[in-house]
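Asks: sharing a model prediction with you, sequence too.
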Amino acid sequence: MATAPWTTEVPTALLVLADGTVIEGRGVGAAGTAVGEVCFNTALTGYEEILTDPSYAGQIVTFTFPHIGNVGTNDEDGEDLNPAARNGAVGAIFKADVTSPSSYRAAGHLDDWLKRRGVVALSGIDTRALTALIREKGAANAVIAHAPDGRFDIEDLKRQAAGWSGLVGLDLAKEVTSGQSSVWTETPWVWNEGYGEQAEPTMHIVAVDYGVKRSLLRLLAGLGARVTVVPARMAAEDILAMKPDGVFLSNGPGDPAATGEYAVPVIRDLLKTDLPIFGICLGHQMLALALGGSTGKMHQGHHGANHPVKDHTTGKVEIVSMNHGFSVDTASLPQGVRETHVSLFDGSNCGIELTGRPVFSVQHHPEASPGPQDSHYLFRRFANMIRERRGEPAVAER
């Protein structure tokens, strides 16, 4: 993965792993350095959504698909709630050099977009070999560096990589959550029309923001909901004072046990009510903690848009979008908490429900941004729980 001995090209970017491995490439995006955990994502499309997903805070994303950037960037596909805060991945790794955009929706070049967001990236390396390394040794702590003049203090970069504490024990939700409450009304994108507006809501959902994605909020609004987004540390009594019909626990980055120190007590207070509760990703993990389960770090995590998951409640298999490096320990789930979804890749937990209560969660990202829309039924399931609580007829999930 180092520069071939017969080339005279000076590398302008480096990836330095915590074990001292140095991988040379060509710099893309912002100049400078960033420390994070290196993972790989197997999605074939949606790189703008991936890099702006707040769940990737503290991570450097290796794209296994070789051609990244060929459809450019635009102002519609970002997922972070506050683009000015530039929440999302700190670094990116590509196999092929970024080409000029070729899409009618393109509004700019990926390289310029990365610079504006401060994302350090490199291209021109064997991403297959790096992916194989991660699969063998696990997600690695690393420093990614881009210097246009090709000058690096490699020993200092090695020290930075080796000295980073990693994601275990790290509460990153506090870095990406909303600073204050806000109302969300935008509905999903429609081809040739753009995003819509929910002007006549029929229910009220409070979304606890641990690093929420815009597409999740759009789907909630598309259900007919007025969505109130609240900060991760908001107390249960303040949430209940808003008189929601249901509570949504969002995705987010970092170690669920760390964020759970303040989030789990809030969730437990919400569980004392009869409100429908729906969690995903980090919200799923912390719901499991609140119910008495435990979570742990995965070897390489799940990152991609082609993961098969079985829904035990229907017997169906769906292809889903995933982005997580921690998982719920199925064996730790107490009586009364049922496993509803399981990964068909490795058997890890992907969903739970509280028996006899309108409380459930999934590990994957059911909004599918990017990815297939097999899991959109989960939002309708949540809406039906709200309708049932109000004595209203349900609608078909599919």
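Replies: Alright, I've got the coordinates. Residues are numbered from 1 along each chain as shown.

Asks: contacts, neighbours, all on C-alpha from now
Replies: OK.

Asks: what count of nearby residues applies to residue 242?
Replies: Other residues lying near residue 242 total 12 when counted by other C-alpha atoms under 10 Å.

Asks: would you mind measuring from it to residue 382?
Replies: As judged by C-alpha to C-alpha, to the nearest Å, residue 242 and residue 382 stand 19 Å apart.

Asks: and the strands in the stretch 51-200 of the chain, which stretches?
Replies: All strands of the stretch 51-200 of the chain, identified by DSSP state E, counting those that start in this stretch, fall at 59-63, 91-93, 120-123, 140-146, 182-184, 186-190, 194-197.

Asks: take a look at this one as well, against the first:
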Amino acid sequence: MRGTLSLSNGKSFTGSWKGTPSDAQGEIVFYTGMTGYEEVLTDPSYHGQIIVFSYPLMGQYGIQTAHLESAKIQVAGIVATELYEGELEKGISLIEFATAQGVPLMTGVDTRSVIQEIREDGTMQAVISLEGKPLPPWEPIQTFLVPNVTSPSIQTYGSGELHVGLIDFGYKKSILTALLNRGCMVSVFPYTVPTSELDSFNLDGLVFSNGPGDPFSLKHYIPTYRDWMERYPSLGICLGHQLIALAFGASTTKLPFGHRGANHPVMNSKTNKVSMSSQNHSYVVEKENLPTSLGVLYRNVNDSSIEGLYHLKLPIMTVQFHPEASPGPAEHHEVFEQFFLSIDPEKKVYVNA
């Protein structure tokens, strides 16, 4: 079967249809990493988006359940230049994985041209449909997506001297794993948890997770989050970074086409050390309106955007990138180590290096 990828700017591209024969509409974005497609497809921060892979060949090593970031595919559709369809030593193929979950997949697409359109006109709505099928009406891009990916109830994992609360806006499983590997107990809370219930767990610190959409769509919860941040040592990752910035008076803005890949260089403003990072976000904290209570901890080497913050008086730090997804693979372990030190320097935490 043949399929068509139609962009809201009027451009369209054709290719071979490999996934389930159903339309998909969503914001189209691109990912620049050569590997990591399992993690990308199941990352809740990509919820509802159509993902274009820039690397020419995808699916080389199949799907291994140990690498999934959530229980299902989160993207609305998948676009690639070429898909590996040969034999695998273990696991299932990318095509089988997408088909089983009802996610349309196109291959043989001129992804370089698609990505050029996104780079020139910014992220936009797109539709994947069977060739010749009329386009549905264009829907506005959804910005409040967290309710679709948050945990329905409180769950506690692991055991240890420290008890960390993970505020769930659509957390990646590897964030939970990174915390558990450091020898603590972790309770995952829906982002709507009442303060009284959160406080009843006698937590030592909070991690505000990644998640999809516009951070300002959560504006009604920000005063509550600031109350938590002022009482608990806190770490914000990706969307969590943006929410902490908003809570203390900063503002956010949307990038034309975002940062999505495993090869984004960031510089630590205190050490001047440059390291590679894994990123997936559309929004950034505006450096022009940064409040005096926050200092810049990391900057993006390519565009100088803010990649991390720290509070000048409170034990609060943030990162826009994903410290649990170190491309190196040991970069940014210090983010978690500094978080645990901010909880209580006297408490020894095992670090699984």
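Replies: Sure thing, it's come through. Because the structure is a prediction, the values reported are computed rather than measured.

Asks: ok now do residue 376 of structure 1, which residues does it touch?
Replies: Taking C-alpha atoms under 8 Å, 6 or more residues apart in numbering, we find residue 376 of structure 1 in contact with 366-367.

Asks: any idea how far the alignment partner in structure 1 of residue 59 of structure 2 lies from residue 122 of structure 1?
Replies: Under the alignment (TM-score structural alignment), residue 59 of structure 2 maps onto residue 69 of structure 1. Noted for residue 69 of structure 1: a distance of 12 Å to residue 122 of structure 1, by C-alpha to C-alpha.

Asks: now swap in residue 49 of structure 1 and tell me
Replies: Residue 49 of structure 1 is 19 Å from residue 122 of structure 1, by C-alpha to C-alpha.

Asks: now do residue 185 of structure 1
Replies: Residue 185 of structure 1 is 37 Å from residue 122 of structure 1, by C-alpha to C-alpha.

Asks: and the two? which has more neighbours close in?
Replies: Using other C-alpha under 10 Å, the more surrounded residue of residue 185 of structure 1 and residue 122 is residue 122, with 29 against 20.

Asks: please name the nearest non-neighbouring residue to that one.
Replies: In space, and not counting its chain neighbours, residue 122 of structure 1 is closest to residue 27: 4.5 Å by C-alpha to C-alpha, 6 or more residues apart in numbering.

Asks: burial count for the one you found?
Replies: 27.

Asks: what does it align to in structure 2?
Replies: Aligned partner of residue 27 of structure 1 by TM-score structural alignment: residue 17.

Asks: same deal with residue 326 of structure 1?
Replies: With TM-score structural alignment as the criterion, residue 326 of structure 1 pairs with residue 283.

Asks: what does residue 89 of structure 1 give?
Replies: Aligned against structure 2 by TM-score structural alignment, residue 89 of structure 1 finds its counterpart in residue 75.

Asks: separation between that match and residue 276 of structure 2?
Replies: With distances taken as C-alpha to C-alpha, residue 75 of structure 2 is found 25 Å from residue 276 of structure 2.

Asks: which one of the two has more residues nearby?
Replies: residue 75 (25 against 20).

Asks: need the contact list for the more buried one.
Replies: 41-42, 46-51, 103.
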